[in-house]
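# give the three-dimensional model of this entry:
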Amino acid sequence: MGTTKPRPSGRASVAKVQSLPDKTFVIDNGAYTLKAGYAPDSAPPEDQSKALAACTEIPNAIVKTRGNKIYVGSQLNTHVTDWNEMMFRRPVEKGYIVNWEAQKEIWEHSFFDEKTVRSKDLRITDPEDTTLLLTEAPNALPALQKNADEIVMEEWGFGGYLRCVGPSMNAWNDVQSLFGDPIVQEANTTVSPKECLLVVDSGYSHTTVTPIYKGQPLQRAIRRLDLGGKHLTNYLKEMVSVRQYNMVDETYIMNEVKEAVCFVSNNFVGDMEQTWKGNRKRGLPDPSEGVMVDYVLPDPNAGKKGFMRPHDALLNAKKRKGGLSGASAEALSEDALVLGNERFAVPEILFTPSDIGMKQAGIPDIIMQSLSVLPTGLHPAFLANVLVVGGNALLPGFVDRLESELRQLASAECAVRVKCPQ
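Okay, the predicted model is just below:
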């Protein structure tokens, strides 16, 4: 009869827990750009501006030029001069990484390859001695999450790894000063998240509303609008292509136009009436002069970038008549888009998606839909702490319009504050 080995004591059976590496590398993997850098050594950081400077923004795309040249990631900022008819390959669709082959190439080029990394401060020399913090969009599919985990660990083998919902990270930032609230410093200097924060993330592929309670996203209250910066650019392309030049294949250029000229109107009907051509037909003064602008298209042959300027009706009339006299040859040779109501009609779809036939509510309404599933006692705290992030939040007038509409929808007892970090 065989003897049995004695069971190890409880203390001996517990495996030794390994500590995480000291260095933490953060990747906010957006659809248009990815933001990455090493986290500061101390929390909160001793120098806030220095900590922000460590974050680098890199185009999250692979492009092919008309001459069949391929550029990856940060090369788009340094090597490309002619953006005409550029073909883009983006690894992120609808907010989620769906093409890891392309994403791996961008990461390798941006963070691992010594020959192509833009800055030595951005290079990951030894993944085993590094913890990776990777953000993801809310409510990602489990299959996509599993795929990301397997590729990250099998390809690079980081010493530590955390995948988290991107909007939840905002609760750990210094949002108290942004909202003008008193900053309470804990005795042990431990960083605590904002207790209640409603994050509106309007990015390239979509817009999400995520209530954050003590640093944790409230999953059942998360709402999504399938509209983002990409849709605004495409809508602007269609409008300009019908009214002026064919810009259907000029996605990058039209995105630059959108960022330069578009704004969110706080009085959409009034601004539309201002740009109505019927006023001119009736001999009334033209009030659209303050709205209309010219955008001079880039000329790669002359090394000129595109730019916005005040609308010059006289110059445009001379161009139509063949440039008879009174204008320089350079001005007459320029190709310019004349933009009027397109400037505010394009961003308007974020607030009224029905304008383009979408059966979804606008951003203010989905915020109220999100709050409707939460206890009413939390509504005032969330409405008083609405944080908007993402590229669309930088459109002039976006914050004011959102705050104005939320005040109309919210209870009269609730204070509404909407802020955007600069």
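
# from now on I want contacts and neighbour counts done on CA atoms only, so please keep to that.
Noted.

# residue 144 touches residue 99, doesn't it?
No. Using C-alpha atoms under 8 Å, residue 144 is not in contact with residue 99, being 10.4 Å away.

# how about the helices of the stretch 251-400 of the chain, start to end?
Residue ranges of the helices in the stretch 251-400 of the chain, as given by DSSP state H, counting those that start in this stretch, are 251-261, 268-274, 278-281, 313-320, 329-333, 342-345, 363-372, 379-383, 398-409.

# what's the closest of those helices to residue 351?
Closest approach to residue 351 among the helices of the stretch 251-400 of the chain is made by helix 363-372 (5.6 Å; C-alpha to C-alpha).

# list the buried residues in that closest one.
Counting neighbours by 16 or more other C-alpha atoms under 10 Å, one finds that the buried residues in helix 363-372 are 363-371.

# between helix 398-409 and that helix, find me the angle.
Helix 363-372 and helix 398-409 are oriented at 50 degrees to each other (axes from the mean of the first three to the mean of the last three C-alpha atoms, to 10 degrees).

# tell me what helix 363-372 is packed against?
Counting contacts by 3 or more C-alpha pairs under 8 Å, 6 or more residues apart in numbering; DSSP states H and E, helix 363-372 packs against strand 207-213, strand 223-225, helix 398-409.

# ok so residue 199 is a strand residue?
Yes. Counting by DSSP: H, G, I helix; E, B strand; the rest coil, residue 199 falls inside a strand.

# isn't it up against residue 387?
Yes. At 4.9 Å, residue 199 counts as touching residue 387 under the criterion of C-alpha under 8 Å.

# one step back: what's the most buried one of the helices and strands packed on helix 363-372?
Of all the helices and strands packed on helix 363-372, strand 207-213 has the most neighbours on average by mean count of other C-alpha atoms under 10 Å, namely a mean of 26.

# residues in contact with that strand?
138, 167-168, 171, 194-202, 217-219, 221-228, 363, 366-367, 370, 382 (C-alpha atoms under 8 Å, 6 or more residues apart in numbering).

# among those residues, which ones are buried?
Buried among the contacts of strand 207-213 (16+ other C-alpha under 10 Å): 138, 167-168, 171, 194, 196-202, 217, 221-228, 363, 366-367, 370, 382.

# what about the helices and strands packed on helix 363-372, which gets the closest to residue 129?
That would be, of the helices and strands packed on helix 363-372 and by C-alpha to C-alpha, strand 207-213, which comes in at 31.0 Å.

# what angle sits between the closest one and helix 363-372?
Using the same axes, to 10 degrees: strand 207-213 against helix 363-372 is 30 degrees.

# let's compare: structure for the following, please.
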Amino acid sequence: MAPRKSTQDLSSPPRRTLVIDNGGHTIKAGFSSPAFADPPPAPSDDSQTPQTALPLPSIIPNCLARDRDKKVYIGSQLSRCDDFNEMIFRRPVERGYLVNWEAEKEIWEHEFFDQKAALKCDPSETGLILTEAPNALPQLQTNCDQVVFEEFGFASYYRCPAPSLNAYHNIQSLFPVPRAPPKTSSPAEILLLIDSGYSHTTVTPLLQGQAIQPAVRRLDIGGKFLTNYLARLISRRQYDMRNDTYIVNEIKEACCYVSRDFKGDMERTWKGPKGDRREVYATSEGIAIDYVLPDYHKRSKGYARDHDPNAAGKLKNLTTGKSVEAAEDILTLRNERFTVPEILFNPSDIGMRQSGIAQLIWDSLSAVPFGLWPGFLANVVIVGGNANVPGFSERLDMEIRSLAPAECIVRVAKAADPIVSTWQGGAILATDVEALKRLSITKQEYEEHGAAWAARKFDGR
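Okay, the predicted model is just below:
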């Protein structure tokens, strides 16, 4: 259990704030305080003064894991594992919501309160900014508030939807004509935030950093869904990898891309009629790629390389029982590379009755006044791990333009670091003592007014 002091100075705010972006796949965590100076003003054309970079958080696997030797790993201990075959994971976050606090507390105890923890802190002297999924269930929010104050005893606490923290960046710097950063940590005036992460994808319109709740839209497809779908395709066509999702996730990150010409890429990867293989199929005009699987003897991590039909042929002979010496296990990916991330844009391809991202954006805009459309369409920002899939932002830009009114300017930008962008927004907020004090509640306030009062304040009521 986290250490707590019996007395503390309640008259002054905590000296530092622990910012936790509690994602389904990883926890992005680190400390921030007013000691982090605001970014300096943009230098003049003849100035060579370097800009101060935002701090980077620790990225911690948000899971408990057990390997085939029954050894258990907690959070960051996963980096010590050297064999991920048949690894079993237990994740506290399901479908984007924190539903298993027993597992989460064990991870937090190890990462933040253990004597040897890299981010060790005394919660009675530390503030907390904690993210949650948009439109989380009230009972889950109440459980979260109780654990933070009654189990850990943090001095102050701000629970907020993860997309809202991205408004504290200098959003205009992401677009082709950047502007100087604001002099204060005030949130961006208007922003349409696309967050495509491990558990799901959300579209959140933000005004002055506050989500317009009726316009929030969600797609139940994220990195986990794509990994599982890729594992099914590989298992059906090559190897059975349904129990090796960790390796399949690495394959996805190394090989997959979003196609800008889906029909053309499908044509290039078509094998041809039975008994009459097309010549282009051998390399698929550069689409085909080989992924060399780790053997955990010579290679602890797999890697992608250009497709070699001869190497693939040797492996095929080996798997059919012929005596051919093969030192590598190779997966050859063709249309899997782009059909898997295509689900984000066309879920109906696999029978899901949900709209793709572009249509979700349009549904979201339909729930806000028409006069705000130009502002949202001119400030579309993408965050989350799926934003790093090559071609994602370009394809989304193309699809939004095809739906937007001709008189509206469409600007789509990917955050400088999509995975840690939310955390960095929280770190910027933590540098503004007055703004954070206005948004947070203290442990004393929680004890005086109760969980229901805390829920109303975090909901803006």
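
# let me see the TM-score of these two.
The TM-score (TM-score structural alignment, normalised by the length of the first structure) is 0.89; 393 aligned residues with a C-alpha RMSD of 2.1 Å.

# ok, the buried residues of helix 363-372 of the first structure vs residue 347 of the first structure, which is closest?
residue 363 (11.6 Å).

# alignment lookup: that closest one to the second structure.
Matched by TM-score structural alignment, residue 363 of the first structure corresponds to residue 357 in the second structure.

# and that match, how far from residue 270 of the second structure?
According to C-alpha to C-alpha, to the nearest Å, residue 357 of the second structure stands 27 Å off from residue 270 of the second structure.

# also residue 452 of the second structure?
58 Å.

# ok, the two, which is more surrounded?
residue 270 (15 against 12; other C-alpha atoms under 10 Å).

# skipping its backbone neighbours, what lies nearest that one in space?
Leaving aside its sequence neighbours, residue 270 of the second structure sits nearest to residue 281 (C-alpha to C-alpha, 6 or more residues apart in numbering; 6.4 Å).

# how many residues are close by the one you found?
Residue 281 of the second structure has 18 nearby residues by other C-alpha under 10 Å.

# one more: residue 162 of the first structure?
11.

# how about the one 3 residues further on?
Neighbour count for residue 165 of the first structure, taken as other C-alpha under 10 Å: 17.

# got a list of what the equivalent of it over in the second structure touches?
Mapped onto the second structure by TM-score structural alignment, residue 165 of the first structure lines up with residue 161. By C-alpha under 8 Å, 6+ apart, the residues touching residue 161 of the second structure are 131-135.

# what's the answer for residue 252 of the second structure, then?
227, 230, 337.

# apply 7 Å and report the result again.
residue 227 (C-alpha atoms under 7 Å, 6 or more residues apart in numbering).

# can I get the helices and strands packed on helix 363-372 of the first structure in TSV with distance to residue 311 of the first structure?
What follows is these, written out as TSV (distance: least, C-alpha to C-alpha, whole Å):
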stretch	distance to residue 311 of the first structure
strand 207-213	33
strand 223-225	34
helix 398-409	24
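
# in the first structure, what range does stretch 186-197 of the second structure match?
Against the first structure, stretch 186-197 of the second structure falls on residues 192-203 (TM-score structural alignment).

# give me the buried positions along stretch 108-125 of the second structure.
Under 16+ other C-alpha under 10 Å, the buried positions of stretch 108-125 of the second structure are 108-114, 119, 121-125.

# likewise stretch 231-247 of the first structure?
Applying 16+ other C-alpha under 10 Å to stretch 231-247 of the first structure flags 231-237, 239-240, 247 as buried.

# repeat that for stretch 13-23 of the first structure.
Buried-residue list, stretch 13-23 of the first structure, by 16+ other C-alpha under 10 Å: residue 23.

# show me what that stretch is in contact with.
Stretch 13-23 of the first structure has contacts (C-alpha under 7 Å, 6+ apart) with 129-131, 159-160.

# if we go to 8 Å?
Against stretch 13-23 of the first structure from outside (C-alpha under 8 Å, 6+ apart): 38-39, 41, 128-131, 159-160.

# now do the same end-to-end measure for that stretch.
Start-to-end span of stretch 13-23 of the first structure (C-alpha to C-alpha) is 30 Å.

# for stretch 257-270 of the first structure, same thing?
End-to-end for stretch 257-270 of the first structure, by C-alpha to C-alpha: 23 Å.

# of the contacts of stretch 13-23 of the first structure, buried ones?
Buried residues within these, defined by neighbour count using 16+ other C-alpha under 10 Å: 38-39, 129-131, 159-160.

# for the counterpart of residue 139 of the second structure in the first structure, what is the enclosing helix or strand?
Taking TM-score structural alignment, residue 139 of the second structure has residue 143 as its aligned residue in the first structure. Here residue 143 of the first structure sits within helix 142-156, counting by DSSP states H and E.

# mind giving me the packing neighbours of that helix?
So helix 142-156 of the first structure, by 3+ C-alpha pairs under 8 Å, 6+ apart, packs with strand 96-97.

# which residues sit against the very next helix or strand once past the strand it packs on?
If you walk from strand 96-97 of the first structure toward the C-terminus, the next helix or strand you reach (DSSP H and E) is helix 100-107. Contacts to helix 100-107 of the first structure, defined as C-alpha under 8 Å, 6+ apart, come from residues 60-62, 72-73, 89-91, 97.

# average gap between helix 100-107 of the first structure and the second structure?
Mean deviation of helix 100-107 of the first structure relative to the second structure after superposition (mean C-alpha distance after the TM-score superposition for the first structure): 0.5 Å.

# on contacts alone, who are the packing partners of the helix or strand immediately after that helix in the chain?
Using DSSP H and E, the next helix or strand after helix 100-107 of the first structure towards the C-terminus is strand 130-136. Counting contacts by 3+ C-alpha pairs under 8 Å, 6+ apart, strand 130-136 of the first structure packs against strand 23-29, strand 160-165.
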